[in-house]
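[1] dropping the sequence and predicted coords here.
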Amino acid sequence: MSTSISIFDTTLRDGTQGEGISLSADDKLKIAKKLDDLGVHYIEGGIPGSNSKDIEFFKRVQELGLKAKIVAFGSTRRKDSIAAQDVNLQRILESGAQAATLVGKSWDFHVHTALQTTLEENLSMIYDSIAFLKQGGMEVIFDAEHFFDGYKNNPDYALAVLKKAEEAGADWLVMCDTNGGTMPHEVHEIVSTLHSQLTRSQLGIHTHNDCELAVANTLSAVQAGARQVQGTINGYGERCGNANLCSVIPNLQLKLGYDFLGDIKLKQLYNTARFVSEIANVNMPVNQPYIGNAAFAHKGGIHVSAIMRDSRTYEHIAPELVGNKQRVLVSELAGQSNVVSKAQELGISLDPSSEEARGVIGRIKELEHQGYQFEGADASLELLIREAGGEIKEMFSFESFKVLVEKAADRPVVSEAFLKLNVAGTSVYTAAEGNGPVNALDNALRKALSQYFPALQDMHLADYKVRVLDEKDATAAKVRVLIESKNFEDVWSNVGVSENVIEASWEALLDSFRYALLEVPAPKNEQTEPTHQGLVNH
């Protein structure tokens, strides 16, 4: 479809209104560069002059040479004032942004209640503000706040608002479902009606997700004539969030045929979503459509058997189109197809009728009965399969550890771990302190192995989760620990289970180091006497 669609990203402004999201100026600049690489057309950076971060952003973003238009956000002039004397409008002009988003009221209820002014004065505020910025040479995007609620309550006035903005020279008229309560059929009917009445400005859509309909409402608006789509990466935003561009973009391009990014840019969607997630320090839902880790994950044995023949049997698109990949999950529900597929993914030849294959399946079912879960611990699963195939050469063996935790009334808690390993035939004793017992064990293990395996210095723990499995047993309950580790090239997860949280943590921690050493050459046995590293006297 040749019709052009403009993608307007407001992650840096509307997205930061989401709970728990705060971005520094450096964060915003990094995300802006990533969004530009993806190919979005507009990047809304924030409110010029409202805070030091946004001031710095607008100053420094000009140095990046982005292809996307940088947009400054603001509201219409204050009631009973003059646009040319409005400080916020002046700051927008001085921001260096190529375009401006001006938000104005389109619901008569809001005009009376929030602005506490007349309907006529609100129209004047909209006209004066847009005209002022147009005289300053800016592209102006008018965001009609609460438009759909306003239209349903008083269609004549809501339409008058858009016509007044169009008369003032607005380039885009964006209809906002600010409260997120409009249904897709209502959006389509209203936008279709307006599309035939407003001809000088192009229409846009800005939806919120309070009814889990932001993406659906956006698609409905596009099909009815809207040509600018506003949203955020991963759907970040106030309350329940904004329209998720990570779903909107592939739906428009792959399902509805609007080719505006191209295949190469679309393949960057997966990495872009994760990049923004990392910068914002917000975990991505695994089941997020298109770019979630589970979006193309298969667990049922019948499903896996089918996708091994043809992935179209259980996948609506090829995951590579958005930069994602197919995953086969192995669990107690798995059949031989799952294990064989996973082995193939790892480059391991495993005969589905062999004792090794049956042994792996039996072991997985036994462990999951004990509380293990391998869907989120691919590294532990890989170790299990490689062990069954005799492909693991153990780099070290564990002998014992002791953990001491001391708390005095006048001092913080101190944790110490004492560890004994055998590396290349040599006994290695280490001791280390940490913020807690698990951190102390991590430090001791790292100290013991780093002299033999320097590559471990690049590895660090990225996440640590504890899940209680038997709540009824209270503090004696069995727990499952999931540890995520990273280095410069990879991310992997390991699992451990025990009634003792330290033992469960140790099990996951130990396997994370074993996994990190899979491709590392074995150390030479250069020592004949035990080493004693960092031991303290007690």
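    It's in. Numbers count the residues shown, from 1 in each chain.

[2] going forward, measure contacts and count neighbours with C-alpha atoms only.
    Fine.

[3] residues near the nearest residue in space to residue 337 that is not next to it in sequence, how many?
    Nearest non-adjacent residue to residue 337, counting by Cα to Cα, 6 or more residues apart in numbering: residue 305, 5.3 Å away. Residue 305: 19 surrounding residues under other Cα atoms under 10 Å.

[4] ok, structure two:
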Amino acid sequence: MKRRKIEIMDTTLRDGEQTSGVSFSASEKLTLVKLLLEELKVDRIEVASARVSDGELSAVQQITDWADNVGFLDRIEVLTFVDNGVSLDWMKKAGAKVQNLLTKGSMNHLTHQLKKTPEQHFKEIGASLAAAEREGISSNVYLEDWSNGMKSSKEYVFQFLDFLATQPVKRILLPDTLGILTHNQTYDYISEIVGRYPNLHFDFHGHNDYDLSVSNVMEAVKAGCQGLHLTVNGMGERAGNAPMASVIAVINDFLPQVMVGVNETSLHKVSKVVSAFTGFGIPANKPIVGDNVFTQTAGIHADGDSKKNLYFNDLMPERFGRKRKYALGKTSGKANIQKNLQELGLTLNDEELKKVTARIIELGDKKEKVTKDDLPFIISDVLDSDTHHQKVFVKSYVLTHAKGLMPSTTLAIEINGESIEANAQGDGQYDAFMNALKKVYASKKIKLPTLVDYAVRIPPGSNSDALCETIITWDWDGKELISRGLDSDQTVSAIKATEKMLNII
């Protein structure tokens, strides 16, 4: 079966830029154009609206200069308006050769916004198209509010399409401007149009107001449309546009009768670049490009992955230039930890693995996510704990730090089964803890080692909720003694390191 080619037009730089608070610089636009065309390999890009600003004109000039040099000029498109040639003059200055002319696709818009009859509108559109042809500019035509037009003024839509069929138009662009279509309506409307005009090229432009854009795109393709308008990360006004990554994956996996030329392995990279340029984060659970979507958290899932990939689907991370991860936390099992150990090149025996698993679950109750980079610290902490038999327990403590008051600590400690309490102040919370501890040991006539070095580490690449490893060096009657503590709280990790020291002495 011969597969039908679907054109992908990216409108991140035009419609996506209508996301509230987003504005791309000229250099960012040029960088993204190169990335989208050369690496992601979309077919066309809508880069701007005509007449917006001098800065926008300069950006488009830079883009068209580059595109002309590499043979991509016919793939650069600009939104234009029916404005007696003003947009076309802007296009000529910008060096662009393809206009996407914005027209009215519903009687509601035509009557209440333009206050014109269909005949008046068509006459002005015809003049714009003829002028573009004379200037060597090719034309696509947007039918703004087309979806509402099909719902409430279908006769007008077909009257308009009858007219456009006689004009020098390369593509007719059908936008669900307000995101009001269901998948059934999308299929029915586009099927009807394609059936009536089999020789015209139709693009579908979906919005995501009801979170239906991907399903609507599927149905538009099934109904026979030849092009799709998408944005990276689903950027766009209100709830945004149909998202590039999800649509490409859906087409490749569920629509074998069609094909797209987009390079799947670059989807994640481009998504990250757009996120960095716009400052809009990618939701962790966003399909294909979110941080968590290839992460197994439950231990039973990691175990299943080791047994004939029981929890895999066709969305293999390698398709998108990514790797599967196995989260470490309170739902982790030994299988999750084994997967991470394999990546780090570490091995543990069954008893050690059991202890590390228990420690990760304990830490996971305090901290939602334990990372792979935390794992060496946890192993060191657990195995270090096994080198001595615990006789001293810091049972509880209260750390107080208030503005204008000295930090203070009240602690309860158990030594060889005897419970002792003490309270003290200090220059900081840990200093107050140590002063209270000295009181306890003074009462037992035991001298504590002297703290000579105190270092805190967090795993590379971690953020504010990282595990802290506190390494304390002690002088114990001329002998150097080192103890480590691990916790998501820096002071608590220091207290744990101190508790280890107390057991060693």
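    On my side now, so go ahead. Everything numeric here is computed off the predicted structure, so don't read it as measured data.

[5] counterpart of the residue nearest to residue 337 of structure 1 over in structure 2?
    Counting by TM-score structural alignment, residue 305 of structure 1 corresponds to residue 303 in structure 2.

[6] doesn't that match lie inside a strand?
    No. Going by DSSP: H, G, I helix; E, B strand; the rest coil, the assignment for residue 303 of structure 2 is helix, not a strand.

[7] gap between it and residue 22 of structure 2?
    With distances taken as Cα to Cα, to the nearest Å, residue 303 of structure 2 is found 43 Å from residue 22 of structure 2.

[8] just residue 48 of structure 2 next, same as before
    According to Cα to Cα, residue 48 of structure 2 and residue 22 of structure 2 sit 13 Å apart.

[9] now residue 102 of structure 2: which helix or strand?
    strand 98-104 (DSSP states H and E).

[10] that strand against structure 1, how far on average?
    Averaged over the aligned pairs, strand 98-104 of structure 2 sits 1.0 Å from structure 1 after superposition, using mean Cα distance after the TM-score superposition for structure 1.

[11] what packs against that strand?
    strand 76-81, strand 138-144 (3 or more Cα pairs under 8 Å, 6 or more residues apart in numbering; DSSP states H and E).

[12] list just the one of those strands that sits closest to residue 294 of structure 2.
    strand 76-81 (34.2 Å; Cα to Cα).

[13] now what about that closest one, what contacts it?
    With Cα atoms under 8 Å, 6 or more residues apart in numbering as the test, strand 76-81 of structure 2 has contacts from 14, 44-50, 64, 67, 87-88, 91, 96-103.

[14] which part of structure 1 matches that strand?
    Under the criterion TM-score structural alignment, strand 76-81 of structure 2 matches residues 70-75.

[15] coming back round to it: I'd assumed residue 337 was in contact with the match of residue 305 of structure 1.
    No. Contact criterion Cα atoms under 8 Å: residue 303 of structure 2 and residue 337 do not qualify, at 10.2 Å.

[16] residue 356 of structure 2: which element?
    Going by DSSP H and E, residue 356 of structure 2 is in helix 350-366.

[17] just checking the distance from the match of strand 76-81 of structure 2 to the centre of its chain.
    Centre-to-centre, stretch 70-75 of structure 1 and its host chain are 24 Å apart (Cα atoms, centre = their mean, to the nearest Å).

[18] same question, stretch 296-309 of structure 2
    Here the centre of stretch 296-309 of structure 2 is set off from its chain's centre by 24 Å, with Cα atoms, centre = their mean.

[19] just stretch 375-383 of structure 1 next, same as before
    Counting by Cα atoms, centre = their mean, stretch 375-383 of structure 1 is centred 22 Å from the centre of its parent chain.
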